[in-house]
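**Q** test case, fold it:
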Amino acid sequence: MLNAIIHSFPIKLLLVHVKHNQFLLFYWAILFATVDGRFGKALGLPFLFLDPIYLGKVGFWGFLIIGVALAGFSMAFNITSYILDGFRFPFLGTLPKPFSHYCLNNGLIPLAFLAFYIHRVITFQLNVELYENTRIIFGLLGLLSGYVLMLSFLFLYFTRTNRDIQKVLSSKAVRIAKNPAKNYNAFEKLRRLKKKKVKVLYYFSLNLKIHSTRRYERYYDRIAILGIFKQNQRNAIVVEMLLLVVLIGLGVFQTSPLFQIPAASSAILLMTMIVMATGALSYWLRSWVVTTVIGLFILANILTSEFNLGYEYPAYGLDYSGPKTEYSLEVVEDLASPEAIDKSKAHWIQMLENWKAKTGEVKPRMTLIAVSGGGQRSALWTVNVLKHADSVSKGNLMKETFLITGASGGLIGAAFFRDLYWEKRDLQSEEHLDEIGQELLNPLIFSLLINDIFYKAKHFESGGQVYKRERGYEFESNLSNNLEGQLDRPISAYQKAEFNGEIPALLVSPLITNDGRKLNISPQPVAFLNLGPNGESITQGVDFRALMKGKQPDSLRFLTALRMSATFPYVTPTITLPTDPPIQIADAGISDNYGVVDALVFVNVFKEWILENTSEVVLLTIRDSDKNEALGPVESKNFLERALSPIRSAYQSWDKVQTIKNDQFFELTKAGMGNHLRRLEFEYTNADDASDRASLSWRLTEIEKQNILNAIHQKKNQKVLYRYSKAVSIQ
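**A** Purely as a prediction, here's the structure:
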């Protein structure tokens, strides 16, 4: 029996994959690791599979689409391995419906994954999301329905188009092919096939019974068997091409929410295309595939470098036509000249006077809000903290706030809250938390798959300029839709309101990757941010509006400015400005993830006015992490973990390095301000289990949202809220 099992078709296929098709097993390993939570948990990747959202809900239709995508990936796995390895099993060509037999016996890995996936979905939704049993059952019915429907469609195609041995033998083409003089190549292939064939004794038939491979051992024409494989392989490649056309065709309808499929299914489709492309190249190029791929990579590298090929993602609203703006050290120093700094200082002094007059107090309290990055997690946390702070201040938070700084998701949340205040919306309404918590990942990943990888056919207009639609636009458009049109303005729309003190000023400070300086984006002149503590000019940043003069900087879309500050690698694209040389913009969190530095630079520059005209300055910092995280035990590491440890440790410590430097800067500033400056810090943390923190993503599960919202009730945050309420009651 052991011999029969070892030489059974399913086991032999599995061994062939291990020996010849490691790249196919690699994609399955990624799926297993992701669903199990061992890969991408910090980024929320497992939740995209375990709790898929479609049309704003988790349920039957979202799982059905994932089932369709998963069946397509399973079939791509079968097709690719059949194309590459079907010839190793000559007995297969003597069976009716050889491809169907191959898929059935090749189902160990796909079926194992499907069972494992169902188990993880049930466990997650039952124990973590706490869904009702009926809701879980409907989701699983959707998954299985999509899986079965897709497989049925594909098998129907192969059943109707693939020929078995009887049809091939009866065809005129095969009778002509029996002439050895004309078929030297065919006989040569048969000779190689005989050397590479794999010994198989038993297989599963389509009626799910076990049969011996000798059952169909007759003296069939071996060239006819070869013809079976060639014809089946051509059919499989046709299916691959059709799937590719369908995927590209979806791009035509990507604006419709119906076609914005769950992010997990988009990821599966991407892997499906990679598997199909790899299989096709391997089939056509055989042993030359690795050499050819390396050669194509080198050629593409040379062409993109020499001819400057490739798409550069623009900042919407800017004018990219005509001569580019010079970007050099001389230009940067000129933008930070004493004259430019003095002019911007005078402008902001007038803003401060206007703000003071709006408060109606002789010496008002000045609040500065600094928020941290962290994707949607930070955006929701920021809005929730500001909501509670505004409540204890009896609705005076935004009135007392003069400046908002920060990075990434936190700045998006703060900007949203500021817009709500500006439009006199109910700041305590729970619906605003629902709006900022709506997912953004489905259209983003779908656009990456359909639009950015293949082609960018559609266009849109912004600031009088025309741009191609890509995933950056999809991110901004869906964020605007989620927030009911909030933030969808040019930056110039905020200029008057900020200047008159009607709303707090907000500074966006992403990083210029070329030289590490900040790109300071504001509707106001901000050259004063280059003023050092001793009054000297230091070129630590660049005034965006001054640099882009002549490229209509005031038309920059505010959503684009916020996205520039929240450039998550590979998810949201890196923006390139129309300068010479081109400068690229990265996430503000690389330079200062907490916005503290910019807020303290402002305090130092305007210290004299602040001391004379305000009762105190409150620096309200909103972090999406625990500031003083407890040190855990040193865990044992395997060889790979030890090899990656230096890089991983440097990356993980960067957040702590910024925190320490910010604290040092704060203490130096406080030394010159005395008790006039104090700091209140809110921290998103989970006192029960730090590992259960919400993921760093643009899509949150319901349990993650509740985790974030409940963090305000943690003891340390309640103490900060109480201290703030006491401070505002004294005024």
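
**Q** rest of the way, CA atoms for contacts and neighbours
**A** Will do.

**Q** now residue 344, nearest residue through space, not along the chain?
**A** Leaving out its chain neighbours, the residue that sits closest to residue 344 by C-alpha to C-alpha, 6 or more residues apart in numbering is residue 525, at 5.2 Å.

**Q** now the helices for the stretch 201-350 of the chain?
**A** Here the stretch 201-350 of the chain has its helices, by DSSP state H, counting those that start in this stretch, at 222-250, 263-285, 289-306, 329-335, 338-359.

**Q** the longest one to helix 263-285, inter-axis angle?
**A** Regarding helix 222-250 and helix 263-285, their directions subtend 140 degrees when assessed with axes from the mean of the first three to the mean of the last three C-alpha atoms, to 10 degrees.

**Q** list the buried ones in helix 222-250?
**A** By neighbour count on 16 or more other C-alpha atoms under 10 Å, the buried set for helix 222-250 is 222-229, 231-233, 235-237, 239-241, 243-244, 247-248, 250.

**Q** sequence B follows; please return its structure for comparison with A:
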Amino acid sequence: MVDLLQNILRSFSVQLLLLHLRSNFLLLVVWALLLLMMSGLVGPQLGLQYLFLDPEYLNRTDFWSFLIVGIAYGFFAMTWNLSTYLLIGGYFNFLASLSRPFFKFCINNALLPLGVLFFYFGLLVRFFRLDTDSWILLESLSGLALGVVISLFLYALYFNLTNRDISYYRPRHRERPPNMGPGEGTASAQGHRPYRAQALAPVLTRLYDNPYRVRTYLNEGLKTRLVRSVAHYESSVLQGIFRQNHLNAILLQVITALLLAGLGLLIDRPLFQIPAGASFLVMLSLVIAFIGAVSYWFSEWRVTLLLLSLVAINVLTSAPWFQLGNQAYGLDYNLTAAYSEDRLQGLYGSPKLAEDIAATTAILENWKAKQNEERPPLVIVCASGGGLTAALWATHIAQTIEGCSDGAFLHHTALMTGASGGQIGLAYLREAYLSDPNFRENDVFRLDRISRDLLNPVAFSIVSNDVFLPLARVTVGGKSYRRDRAYGFERELAINTDHTLDKAIWTYREPERTARIPLLFVTPSIVDDGRRMVISPQGVTYMTASEAATRGNLALMPDMVDFRWLLAGQDADSLRFITALRMNATYPYVLPLVRLPTTPVIRLMDAGYRDNYGITSAVRFVSVFRDWILENTSGVHIVQISAFREREPEPEAADNRGVVSSLFRPVGVAGNILSVQILDQEVLLGQLAATLGPENFHLYRFNYQPAADDPLRTSVSFHLTEQERRQVLRASQDPAVQVEMDRLVRMLQ
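**A** As a prediction, this is how the structure comes out:
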């Protein structure tokens, strides 16, 4: 038994794994990250696990989508093999004496890739077991396995044709090395000399010949073979074999990088928009290749140089001539607008403020003129952020209420606000209400379109376009802008919505002015000072501060900025509406922050950073027009459509935090920004109810919240699985939702 354990411990496969654990920590971190993403331990609310469990290609999850993921996984595993072969292959000199040394290295280095692959298989079995269609499981496993095989076959073919091994030096090919030993061939052969070297001492032989005392290795037939000494070979020959193999590995990585850059030029073609999970695998492969290359060339300096590389990249990309910040499509960046506290406060008491209030009052009058009642109910719809889940939920609930009320819901709606996915859903529904002659018949069509994947082009653009083609340009509306993953997101959203949202914001001015459609405020957050930007085709300077501040009663700072007023000289009216929606949904890292043409530069990100539920904007609007509302309507009815709002904190049996984790506990509330927003907005709603009176204020809440014990907890992502779609749509049958819906419909009738 002891000998068996010793043989296992001294096998090449086990020694490679132990050497990785000891020497290749940075590379193992990449594997750990992949495992955490697959299992849902990292980013479960973002749905990172579904990128691997439910990859989507050409709007379908099937054999082909898993085939592409399998090819990407094979590419990832082979990049791992290439990098580790560069780093540690030279420690095992016996490899150079074998035929196809890199192939044998890969076989013995397969414990980690195979372990992760089988773990992936297990996750798929568990995931699809929840689905009634077992054929999908068969498709996924077969596609994934075949993809891995195809990838490995192509790599094996390349190295079999290019790599040199010890057989290259045998006499039938060329002269043997000078110390192959006497008695082989003729003494007169050119370069031959008798073997005169003395045998090395046993200790030195072990240190040079087999420093890790490997006893056995696996060959191509997965059979165990004994490791033999190579001390009799000329060291330059062994080094030459490794050097030539290394050169081929580096060449292949360079070719792969060029291929990815080429694919970046074809990113607009759906055929080349590979599943997001495959894109992540390719990206992680690039990380492994980069770490491996730096470690290979600079050895002990690798950590220092990796850190210095990050600093150098940051310095380079911050140079004025290397502008990598994303731009808002439609704006003119040749001139900049002044952004200062004095300019913002200059609106207080200005004629512009009075003009905007009068113009919006006229819009409300037009809205009232279209109603059948003398004092109609004024409906405001607020939709929360939450990726495609929120978009699907907002669209589903709004058009269900519209159908149940026989068209009265949108007819009574005066304003729509929100964030991220929910706002995208409302915007798509509003556009269909304006332009689709078959609006009432296309409910199912819109649900399908609004829930289609948006993540594939974003993920693939990061890997191909953003990394290899950072200076690529694109023309939008006659103006040139830098192309990045934001353009891919907008293009995919435009395709999913039949290009109905791909228009300048000024095109909505007249429909809103005549009350054909509700007002819609898009409110992304300003990263640099925490204010909110209000984007509307109307003048909305009255939204920039509280009523007391705009009247001059209190010296309060403005907390919002009117986009069209600020950037009037930068062609603000030409901003693409789909760009405004994208800025409103700019989740950090997934989409790039938007740089505006201002001095100093300000950047925009997701509206959820300040108001994920649209309540703050709604309360501000009602406060400004309170007198008109009380005089002309029967009251305000706020319809709050939200996703993931009612999250319960996970209880702790005891405070088991250690010293290190306790250091971060005081700042935990900073990471719970949505709960803080909810509590603050509860106060705002209470104050508004007190101001208007209970008879003039009504609140209806439609929240989507998956069950805590649901194994398919819906994620906040721009990708939805088919199971998640069904789960969201079925949630409208929840008794609590039905009660609220009945109450709202009765009010509208």
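
**Q** kindly reformat the helices of the stretch 201-350 of structure 1 as a markdown table containing distance to residue 431 of structure 1.
**A** Below are these laid out as a markdown table (distance: least, C-alpha to C-alpha, whole Å):
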| stretch | distance to residue 431 of structure 1 |
| --- | --- |
| helix 222-250 | 32 |
| helix 263-285 | 24 |
| helix 289-306 | 47 |
| helix 329-335 | 43 |
| helix 338-359 | 29 |
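
**Q** deepest-packed of the ones you listed, please.
**A** Sort the helices of the stretch 201-350 of structure 1 by mean neighbour count, taking mean count of other C-alpha atoms under 10 Å, and helix 263-285 sits at the top with a mean of 21.

**Q** mean deviation of that one from structure 2?
**A** Its aligned residues in structure 2 lie a mean 0.9 Å from helix 263-285 of structure 1 after superposition (mean C-alpha distance after the TM-score superposition for structure 1).

**Q** so which bit of structure 2 is that helix matched to?
**A** The aligned range for helix 263-285 of structure 1 in structure 2 is 276-298, by TM-score structural alignment.

**Q** swap in stretch 435-450 of structure 1?
**A** Residues 449-464 of structure 2 are the counterpart of stretch 435-450 of structure 1, counting by TM-score structural alignment.

**Q** what does the matching stretch contact?
**A** Contacts to stretch 449-464 of structure 2, defined as C-alpha atoms under 8 Å, 6 or more residues apart in numbering, come from residues 56, 59, 260-264, 267, 273-276, 279-280, 282-283, 388-389, 391-392, 395, 425, 428, 484-486, 488-489, 492-493, 496-497, 590-591, 718-720, 725.

**Q** rerun that using 7 Å as the cut-off
**A** For stretch 449-464 of structure 2, contacts defined as C-alpha atoms under 7 Å, 6 or more residues apart in numbering pick out 260-261, 263-264, 273-276, 279-280, 283, 388, 391-392, 425, 484-485, 488-489, 492-493, 496-497, 718-720.

**Q** same question, stretch 529-540 of structure 1
**A** By C-alpha under 7 Å, 6+ apart, stretch 529-540 of structure 1 touches 332, 333, 336, 338, 517, 518, 541, 601, 602, 604.

**Q** those residues, buried ones only, as a PyMOL selection?
**A** With 16+ other C-alpha under 10 Å as the criterion, this PyMOL line picks the buried residues out of these:
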select buried, resi 332+333+336+338+517+518+541+601+604
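
**Q** give me the subset of the contacts of stretch 529-540 of structure 1 that lies in strands.
**A** Using DSSP state E to define strands, the subset of the contacts of stretch 529-540 of structure 1 located there is 518, 541.

**Q** so which of the contacts of stretch 529-540 of structure 1 comes closest to residue 191 of structure 1?
**A** Closest approach between those and residue 191 of structure 1, by C-alpha to C-alpha: residue 517, at 65.7 Å.

**Q** just checking, what residue in structure 2 corresponds to the closest one?
**A** Per TM-score structural alignment, residue 517 of structure 1 is aligned with residue 531.

**Q** could you say which helix or strand holds residue 34 of structure 2?
**A** Per DSSP states H and E: residue 34 of structure 2 is located in helix 25-39.

**Q** and the helices in the stretch 351-500 of structure 1?
**A** Along the stretch 351-500 of structure 1, the segments classed as helices by DSSP H, counting those that start in this stretch run 375-392, 397-400, 408-422, 431-436, 441-447, 471-482, 495-499.
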